[in-house]
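Q: Take a look and give me a structure for this.
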Amino acid sequence: MKVVISGYYGYNNVGDEAILKSIITALRNENSNIDIVVLSNDVDYTEKTYNVKAINRWKMVDIYKELRKSDGLISGGGSLLQDVTSNRPVKYYTGIIALAKLAKKPVFIYAQGVGPINNSTNKKITKYFMQKSNYIALRDEDSKNLVKSIGVTKQIEIVPDPVMGFEIENFDSDLCNDYGDSFVSISVREWTKATTDFLGKVAKTCDELVDKGYEVVFLPMHGEHDDKISKQVVQMMKNNAHVFPYDTSIEEKILCIKKSKLMIGMRLHALIFAASVNTPMIGISYDPKIDSFLKLVNQPCIGSVDNNWSSEELLKKTISIINNYDNEKQKLSVESKLLKKSAQKTAKIAIEIFKDK
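A: As a prediction, the model looks like this:
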């Protein structure tokens, strides 16, 4: 069996790379002989890292040729169909689906988070190609509700984000050893649309945590982009804080979160990593996907980047969770175990869909 995988891969975003690795692992667990081709922005990196064939995600003729030789297309996971950043994602990812349909191949929408989609034309395009897909698996109820609201009538399944199935049980690293036993991990990103100084509030909270004896470790999830903004927040602080190396592996980042007392996160996959290793979290939302995931695992959100929450509120919530650490971990464990158990099933369904093509 041969499948083509389309997503936001090869851009040095650890969340999306974790999605890809999780999907590849899950597929190989179901079929050890499966032939996988990934559409990537960095072909060499993708081939070397995941032991797959990769092709340039912009070479449509090459993509069509691979689809012709394949048993089907996996579109996802991640937040592919949205127009908050621009109109390009909807056009690109539905364009790949169009090529698969032109090649007469089945399309599996794999654990995607859909939206926001604001443009009426983009809604029509998304509806059309969702209806053409052979199976739709979305990662949260908000995505399902959006897809239904734009007129998609096909059956939609809710499945966990693939990263919930990521395992690091046998992995170890000494990169976190300098941070001690009581550190809080922080994931921030730039968000120029924010109307409040949310980064200043994060910096003030981190200063208070250091004053109380905790180490603070910023964890860049999107390469140099998050490294730059993390260092910017550290410069805003009066106390010292650490910035985890941005070019470390997925496993090393997850291990850092696992060893921390708490994750305060903006990046969705920093929060998903936390859930996968049972580390309590507090979200800072810039997108509905953050709120959706936090609801799914019953974890708190201090507010959005545009809300008038205070550093004092964030500090109070952080200390409260740390003081009730065992209970909080137990509460999260109940939610995360169910998701981890279900994550593998998505790959099994995909394999069955392609077998019956």
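
Q: For the rest of this, base every contact and every neighbour count on C-alpha atoms.
A: Fine.

Q: what's the closest non-adjacent residue to Asn240?
A: Leaving aside its sequence neighbours, Asn240 sits nearest to Val234 (CA to CA, 6 or more residues apart in numbering; 7.3 Å).

Q: burial count for the one you found?
A: Counted with other CA atoms under 10 Å, the burial measure for Val234 works out to 23 neighbours.

Q: Next, the second sequence, to be compared with the first:
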Amino acid sequence: MRYIGWLGHRNIGDEALYQAFRSTIAPDALVVPFDDWSPVSWMAERRNADVVLGGGTLINVRAYLGAMQRANELGGRICVFGTGVADLAYWAQHGGRGRGDEAEWVRVLRGAQYLGVRGPRSLDWMRRQGLGSAEIVGDPAVSVAAPSWDAGSGRVVGLNLGSHDPVQGSADGVYQAALHALREFLARGYRVHFIPLHDIDSDAGAALAREVDDPGFVVHRFDPDVQLCLQRLRACRFVVGQRLHATVLASALGIPNLSLSYQPKCLDFLESIDCAALALPTEHLTGPALVERAFELEAVAGAWNTRLVQACDGLRERQHRRARDLGWARP
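A: Below you'll find the model as predicted:
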């Protein structure tokens, strides 16, 4: 299998997606990056191995279009598995930034033998383009972890801030709301662990630490190890996260969480697990509102754990079933 995705950038979300394919979704396939030119990848191309457009918001992004065009030319089986569709209306508000070529994307996707997308918003785009065979399989990163949440765990709040993409509202508005919430959590006797999912998130963690001198606030050093990130999340009573995969990984573990939903892809995932109520759109975000929602969430944390586990178990089963159908895993 030759995998197309945003790999090699030390981004926990994208590495978790790739790890999910290699370890649980396609355990019987040899999974290699599409643009890797090692002897193994060369042999995979010669043998017409499956080409998979993997997890992440890749459709309508020009950086991945060339790989899909080449895959069409090679003539092997092409599968879309858990991919999100970039919302071009959102990106038009921010200058496009390499998003577009919608008609050409539709053309290359017509050559795919399987179309499985991340969530309802991506599915709606597929259907509007006449790609009626598409279905939702969810974000593949839910398959990288099994549920693990202790209702009696300590009073630790997980916090993540960071984004490579423009933020609806403003990045400073999100930071100020998080700073207000951080102070309130600490004042109420909670410990707060800042969990970076990319090295650039560490800038926000360091800025918060300069403003809040409190031993209860721990800023974890960034490490690209997916399993270490999961270990850090497991220590949390609940999580407040900006990055999409802070939400995805917390949900996969069954940890109650709030999404600082800074662009449409966040809702694409939450709607795939019928949990849009966990979204706090950043264009309307305030510190007091974030604190209020966080403690409302904690008051019914057990119910949210049950709901998240059931929803993510459903996605995991669907992903594994489709992987078996595609011959990537034994029945």
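
Q: so which strand or helix has the aligned residue in structure 2 for the residue nearest to Asn240 of structure 1?
A: Taking TM-score structural alignment as the criterion, the aligned counterpart of Val234 of structure 1 in structure 2 is Ala209. Using DSSP states H and E, Ala209 of structure 2 sits within helix 201-211.

Q: What are the contacting residues of that helix?
A: Residues outside helix 201-211 of structure 2 that contact it (CA atoms under 8 Å, 6 or more residues apart in numbering) are Asn160, Leu161, Gly162, Ser163, Tyr175, Leu179, Phe194, Pro196, Phe217, Val219, Arg221, Phe222.

Q: The residues you listed in helices, which ones?
A: Counting by DSSP state H, the members of those that fall within helices are Tyr175, Leu179.

Q: Which among the contacts of helix 201-211 of structure 2 count as buried?
A: Restricting the contacts of helix 201-211 of structure 2 to buried positions leaves Asn160, Leu161, Gly162, Ser163, Tyr175, Leu179, Phe194, Pro196, Phe217, Val219, Phe222, with burial counted as 16 or more other CA atoms under 10 Å.

Q: To which residue of structure 1 is the third one aligned?
A: Taking TM-score structural alignment as the alignment basis, one finds that Gly162 of structure 2 is matched in structure 1 by Arg189.

Q: how much space is there between the closest residue to Val167 of structure 2 other than its chain neighbours and Gln19 of structure 2?
A: Closest residue in space to Val167 of structure 2, ignoring its immediate chain neighbours: Tyr262 at 5.0 Å, by CA to CA, 6+ apart. According to CA to CA, to the nearest Å, Tyr262 of structure 2 stands 25 Å off from Gln19 of structure 2.

Q: Which one's more surrounded, those two?
A: Just comparing Tyr262 of structure 2 and Gln19: by other CA under 10 Å the higher neighbour count belongs to Tyr262, 26 against 20.

Q: what's the counterpart of that one in structure 1?
A: Using TM-score structural alignment to pair residues, one finds that Tyr262 of structure 2 aligns to Tyr286 in structure 1.

Q: Same question for Ala181 of structure 2.
A: Aligned against structure 1 - with TM-score structural alignment as the criterion - Ala181 of structure 2 pairs with Thr205.

Q: so what's the closest residue to its match other than its chain neighbours up against?
A: Of all residues not flanking Thr205 of structure 1 in the chain, Ser311 sits nearest, at 5.2 Å (CA to CA, 6+ apart). Contact analysis of Ser311 of structure 1 by CA under 8 Å, 6+ apart lists Lys201, Val202, Lys204, Thr205.

Q: that's a helix at the last one, yeah?
A: Yes: under DSSP: H, G, I helix; E, B strand; the rest coil, Thr205 of structure 1 sits within a helix.

Q: surely it meets Thr318?
A: No: with contact defined as CA atoms under 8 Å, Thr205 of structure 1 does not count as touching Thr318 (9.2 Å).

Q: And the strands in the stretch 201-331 of structure 2?
A: Using DSSP state E, counting those that start in this stretch, the strands found in the stretch 201-331 of structure 2 span residues 217-219, 238-241, 257-261, 279-281.
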